[in-house]
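Asker: sequence first, then the predicted structure:
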Amino acid sequence: MATKLDYYAVLEVTREASGDELKKAYRRLAMKYHPDRNPGDASAENRFKEISEAYDILKDDQKRSAYDRYGHAAFEGGGGGFDFNGGGGFGAGGLGDIFEQMFGDMMGGGRRAKRAGADIQTQVEITLAEAFSGVKKTVTVTTRVVCEACEGTGSKDREAGVETCPSCHGAGKVRAQQGFFVVERPCPTCHGAGRVVKDPCVSCHGAGTVQRARTLDVAIPAGVEDGTRIRMTGEGESGGKGVAPGDLYVHISVAQHELFQRDGSNIYCRVPLRMAQAALGADIEVPVIDGGRASVKIPAGTQNGEHFRLRGKGFSVLRSSSRGDMYIQVSVETPQNLTKRQRELLEEFETEAGEHTKGSPEHAGFFSRVKDFFDGTKG
């Protein structure tokens, strides 16, 4: 069995990394090594699988705790290890399964390991507008499917050439005593299949599965966030006849938008204003993520960086009909390339402003403090 790298090292983070740090590291590395960006590069594909596996464990607090305590052993073995996929509790077998996995024959165990085909992963990039409204995307994945020639048995003569594994007696796993504990591992003879093939199928060479490209439709719900993982049960690799297929995990990447920035269910939009608009006030129209428009009243004397809130104009909330809010951030723009008349008007304005400082209280206050500072230095 190949030695697995430390999950923290795979994601290039420390063991004290926060959830946000893990997420950022995963996104960066997944984009770098994704098979679609590295066609034909087997090492990049393997690296992508390592990254996805590491993040799948470390992003879950319970799995991460088990990994920190027991390492990879917490998740190894065909059906052994701990299963945290039950919504925060233990796996479907509950505590009985855990004691059986830990103490084996001492607890009177001996049930056959549950087997399934391998899980596979792919990535889909969508626009911010598609994430807002939801979208259906078509993905093509290369995976293993049941061999039609042998109907998944792996045998040239189908059932006639398949026998129960003599090493594990069909269990698909073997046990070894390690001090007080009994540890289960996949059977080395049948590799967890529980059976051996004497006369292999010429199409699949005894595997019972062959590699094929498949096209699937993925329904992406409204409100989905960047980095979300969608699980498609049973759409992964086939494990052969009598074995449940694995799952397909679709990682969602949301592209940046040229106007909007998203923060959870809220949307931010930076709107530049001319100096006169900010000083005199104005009524402006701004775009909304749903494709509509919204009117915003800018009061006279608006300062650079001020925010205006538009309730219910934000992003869709996942699995809900409600929406967040939209925030308009004002950016007051200084005019450039002035005409002669514009310059004259601004010079006249500046002369008038110098005589009436109430219109710029922050400016007047700052330079008043500057004067006091220099006067104190001289004293």
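Answerer: On my side now, so go ahead.
Asker: use CA for all of it now, contacts and neighbours both
Answerer: OK.
Asker: mind checking how far Val271 is from Gln329?
Answerer: With distances taken as CA to CA, to the nearest Å, Val271 is found 6 Å from Gln329.
Asker: if you could redo that for Leu128, that was the one I meant.
Answerer: Leu128 sits 19 Å away from Gln329, going by CA to CA.
Asker: between the two, which has more neighbouring residues?
Answerer: Shown here are Leu128 and Gln329; by other CA atoms under 10 Å, Leu128 has more neighbours (24 against 17).
Asker: helix/strand/coil for Ala131?
Answerer: helix (DSSP: H, G, I helix; E, B strand; the rest coil).
Asker: how many neighbours does it have?
Answerer: Residues within reach of Ala131, counting by other CA under 10 Å, total 24.
Asker: repeat that for the one 3 residues further on.
Answerer: A total of 18 residues lie near Gly134 under the criterion other CA under 10 Å.
Asker: that one contacts Glu225, correct?
Answerer: No - the pair Gly134 and Glu225 fails to qualify as a contact (CA atoms under 8 Å) at a distance of 11.0 Å.
Asker: which of the helices or strands spans Asp68?
Answerer: Assigned by DSSP states H and E, Asp68 belongs to helix 61-70.
Asker: name the element the spatially most central residue of the chain belongs to?
Answerer: Nearest to the geometric centre of the chain sits Gly227, at 2.3 Å (CA atoms, centre = their mean). Per DSSP H and E: Gly227 is located in neither a helix nor a strand.
Asker: got another one to weigh against that:
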Amino acid sequence: MADHYDVLGVSRDASADEIKKAYRRLARELHPDVNPGADASEKFKAVTHAYDVLSDPEQRQRYDLGDAGGFGGGAGGAGFSGFGDIFDSFFGGGTQRGPRSRRERGQDALLRVEVDLDEVIFGTHRDLEVDTAVVCGTCNGSCCQPGTSPVTCDVCRGAGQIQRTVRSLLGNVVTASPCGTCRGYGTVIPNPCLTCSGQGRVRARRTVPVDIPAGVDTGLRLQMPGSGEVGPAGGPNGDLFLEIKVRNNDDFSRDGDDLLCTLEVPMTDAVFGAEASIPGLDGNVDLEVRAGVQSGEILTVRGRGITKLRGQGRGDLRIGIQVVTPTKLDHKERELLEKFAKGRKQAGPQLASFHQGIFSKLRDRFRG
């Protein structure tokens, strides 16, 4: 019997890839459909058998140790069908072998959750009502009526696939496709569960408890592994994603981890100074407005902003001052203000430098 390595024209230390390339080249040259000579047919059988042995690591090891027969009982035993099955692995192999499982992973779900700005400061809890798929309580995911079970498919005999041999220029090519009777599962369910119609799951509403961390912002997505819908036949749950939307607040806005607000100060308080207490999102905030405060100035209260999402501590509360000029004065108030103005002897309105003006202050109002 000729040496298998000599038949393929490779060295004894050739790699698996080198053996495969050599076989493919010789198979194309010697196949009976391409080369009808009797000598070529015998060589083709020898090449095919040599590849069958050397392409399998265990058989190659036995062959190298002296077992010349390999598998299949000789060169003639391989025939054309073995060549076709090998070519199927070259040209279109990768088809799933064996039946597929009915149990599959469930789909992921996305929910949009709205929270108030005050809930963002320290985080909050939600019990979300979710319309999703859950395991069927009747069959417990088996898809069968209680007391019954799936049976082996008579068509594919449990393989889940139907093989067909197609004769081509290069020989018999074996192709496989999912069985149409069992849809590739290898089994059929003669008595499907009446509750879930053989799906192993039903639609239901369930409550999902969610702890929303402090510091979240609009557009952030939180992932809850295993909280999505259950898969077919009781397969593992998918994931639940929560997309956060923070509702607008009438008094406060957000700049990163800082809270921003505007404090209207009467003109007299701006002149003489005053103490104030404003309702913050997490309790009252006591302030001291200094005498002579100007519109556009910022008062900063440290540590009264939003808790940092990834870190420690909180941002600040920044309060923009807006001095309010009275628009309606009685006769006595007007006399007092006129007397005050004459006593000040100030120059009339005049143009201010842009960098000192109100537009510059508004632009930089909450930058810090």
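Answerer: Nice, I can see it. Treat the numbers as computed from the prediction; the structure is a model and nothing was measured.
Asker: kindly provide the TM-score of these chains.
Answerer: Remark: TM-score between the superposed chains equals 0.57 [TM-score structural alignment, normalised by the length of structure 2]; 246 aligned residues with a CA RMSD of 3.7 Å.
Asker: can you tell me what the residue nearest to the centre of structure 1 aligns to in structure 2?
Answerer: Using TM-score structural alignment as the criterion, Gly227 of structure 1 maps onto Gly219 of structure 2.
Asker: burial count for Thr325 of structure 2?
Answerer: The number of residues packed near Thr325 of structure 2 is 10, by other CA under 10 Å.
Asker: likewise Ser277 of structure 2?
Answerer: Counted with other CA under 10 Å, Ser277 of structure 2 comes out at 10.
Asker: which helix or strand contains it?
Answerer: Counting by DSSP H and E, Ser277 of structure 2 is found in strand 274-280.
Asker: tell me which residues in that strand are buried?
Answerer: Applying a neighbour-count criterion of 16 or more other CA atoms under 10 Å, one finds Gly280 buried in strand 274-280 of structure 2.
Asker: following it, which helix or strand comes up?
Answerer: Scanning forward in sequence from strand 274-280 of structure 2 by DSSP H and E, the next helix or strand is strand 283-289.
Asker: mean shift of that next one relative to structure 1?
Answerer: Here the mean offset of strand 283-289 of structure 2 against structure 1 after fitting is 2.8 Å, by mean CA distance after the TM-score superposition for structure 1.
Asker: and that strand, what does it pack onto?
Answerer: strand 274-280 (3 or more CA pairs under 8 Å, 6 or more residues apart in numbering; DSSP states H and E).
Asker: list the contacts of the strand it packs on.
Answerer: 284-291 (CA atoms under 8 Å, 6 or more residues apart in numbering).
Asker: could you flag which of those residues are buried?
Answerer: Applying 16+ other CA under 10 Å to the contacts of strand 274-280 of structure 2 flags Val289 as buried.
Asker: make CSV out of the contacts of strand 274-280 of structure 2 and add distance to Phe90 of structure 2.
Answerer: Shown next, in CSV, are the contacts of strand 274-280 of structure 2 (distance: CA to CA, whole Å):
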residue, distance to Phe90 of structure 2
Asn284, 75
Val285, 75
Asp286, 79
Leu287, 79
Glu288, 82
Val289, 83
Arg290, 85
Ala291, 88
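Asker: for the contacts of strand 274-280 of structure 2, which one is nearest Lys345 of structure 2?
Answerer: Lys345 of structure 2 lies nearest to Ala291 out of the contacts of strand 274-280 of structure 2, by CA to CA, at 20.3 Å.
Asker: regarding that closest one, what is its secondary structure?
Answerer: Under three-state DSSP, Ala291 of structure 2 comes out as coil.
Asker: distance from the chain centre to the strand holding Ser277 of structure 2, please.
Answerer: How far strand 274-280 of structure 2 lies from its chain's middle: 46 Å, per CA atoms, centre = their mean, to the nearest Å.
Asker: relative to strand 283-289, how tilted is it?
Answerer: Note on geometry: by axes from the mean of the first three to the mean of the last three CA atoms, to 10 degrees, strand 274-280 of structure 2 and strand 283-289 are set 160 degrees apart in direction.
Asker: relative to structure 1, what is the average displacement of strand 274-280 of structure 2?
Answerer: Overlaying structure 1 shows strand 274-280 of structure 2 at a mean distance of 3.2 Å from the equivalent residues (mean CA distance after the TM-score superposition for structure 1).
Asker: tell me how many other residues crowd the aligned partner of Gly106 of structure 2 in structure 1.
Answerer: Mapped onto structure 1 by TM-score structural alignment, Gly106 of structure 2 lines up with Gly117. A total of 19 residues lie near Gly117 of structure 1 under the criterion other CA under 10 Å.
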